[in-house]
Structure formats: C-alpha cells, structure tokens
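Student: After the sequence you'll find the predicted model.
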Amino acid sequence: MPTLKERRDARFARRDRERTEKSLREIERKVEILENLTSPDRPFLKEMREVLDELKVYCKNRRAELCQEQSSK
C-alpha cells in the first residue's frame, strides 16, 4: 500500500501532467486557427507559418515525452 507521501506525489504528478496536456491542446488549437489564417505566399505570413510549424513540432515532441514518462512509470 502506498504511503501518504507517495500518494501525494502521484497526485501532484498527475495534476502537472494534466495541466501540461491541457496547455499542449490549447497551443495546438491556436496553431491550427492561425494556420488557417496564413498564406505561404506573403513574406510576413510565411515567417508566421514557420513559427507555427516549429510550435507543432514542439507540441509533438513534448507529447511524446509525456507518453514516454507515463509508460516508464
């Protein structure tokens, strides 16, 4: 049976993971909205699109890290 400290630590880890996942979903949603507004043929929008692509990669990598952390426990 887990100790009180172990249960508390697990609860904090779960809450942290849930907050991170919520943040990632929100970022991904905003990236999708901005992608729909941008056009690759305009210079400024092209730069914005590059940033959005970087954000998508970040979200994908961070989500993979979370899954890996979850599976290692």
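Tutor: On my side now, so go ahead.

Student: When you work out contacts or count neighbours from here on, use the C-alpha atoms and nothing else.
Tutor: Noted.

Student: any idea which helix or strand comes after the longest helix seen in the chain?
Tutor: Taking residue count as the measure and DSSP state H as the definition, the longest helix of the chain comes out as helix 4-37. Sequence-wise, the next helix or strand downstream of helix 4-37 (DSSP states H and E) is helix 43-72.

Student: here's the one I want to compare it with:
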Amino acid sequence: MRRAAGQTSTNAFSRVVDLLVEHRIRLDALEHVLKETNPLAHELYLGTIENLQAKKAGEVHQVLTQMLQSQPSES
C-alpha cells in the first residue's frame, strides 16, 4: 500500500514538473515576442519580474525566520 502511495506522489510530482517546464517554455517564447514587438513594454516587464522576485525573497526570508524562531531550541 505504501509503495502505491509513493508511486502516486512521484507521478504527481513528475506531472507538476512537466507543467512547470511547459509553462516556462511558453513564458520564454512570449517574452521573446514582447522583446521584438515592444522593447519598452519588455523593459517594464523585466522590471516587474525583478520587483516580484525581490518581494518573494523577502517573504520567504520572513517565513523561514518565523519558522526558526518558533522551533524549540535543541540544547
């Protein structure tokens, strides 16, 4: 039973990775089209992506800090 559950989770994980790769390829293609058709909009897009990445990094750091502070210290 456990093996079947493990196989199911592996298959689900593989499907998620496949979808992420597929969407990344599409985003890269759309970015290329945007760069060729409207360089100004492309620069705005890149700036927005950088801002979102910085915001995400800050949020991840905050969550990790909270998790570490909430764990009992092992002395």
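Tutor: Arrived safely. Just so it is clear, the structure is predicted and the values come from calculations on it, not from any experiment.

Student: Leaving out chain neighbours, which residue sits closest to the residue positioned nearest the centre of the first structure?
Tutor: The C-alpha lying nearest the average C-alpha coordinate of the first structure belongs to Leu24 (C-alpha atoms, centre = their mean; 2.7 Å). Nearest non-adjacent residue to Leu24 of the first structure, counting by C-alpha to C-alpha, 6 or more residues apart in numbering: Cys59, 6.0 Å away.

Student: Relative to Phe44 of the first structure, how far out is that neighbour?
Tutor: Shown here: Cys59 of the first structure relative to Phe44 of the first structure, a distance of 23 Å by C-alpha to C-alpha, to the nearest Å.

Student: And the two? Which one has more around it.
Tutor: Cys59 (18 against 11; other C-alpha atoms under 10 Å).

Student: Could you check how far Arg62 of the first structure is from Lys30 of the first structure?
Tutor: 16 Å.

Student: before we move on, the earlier item: tell me who's in contact with the residue nearest to Leu24 of the first structure.
Tutor: If a contact means C-alpha atoms under 8 Å, 6 or more residues apart in numbering, then Cys59 of the first structure has 24, 27-28 as its contacts.
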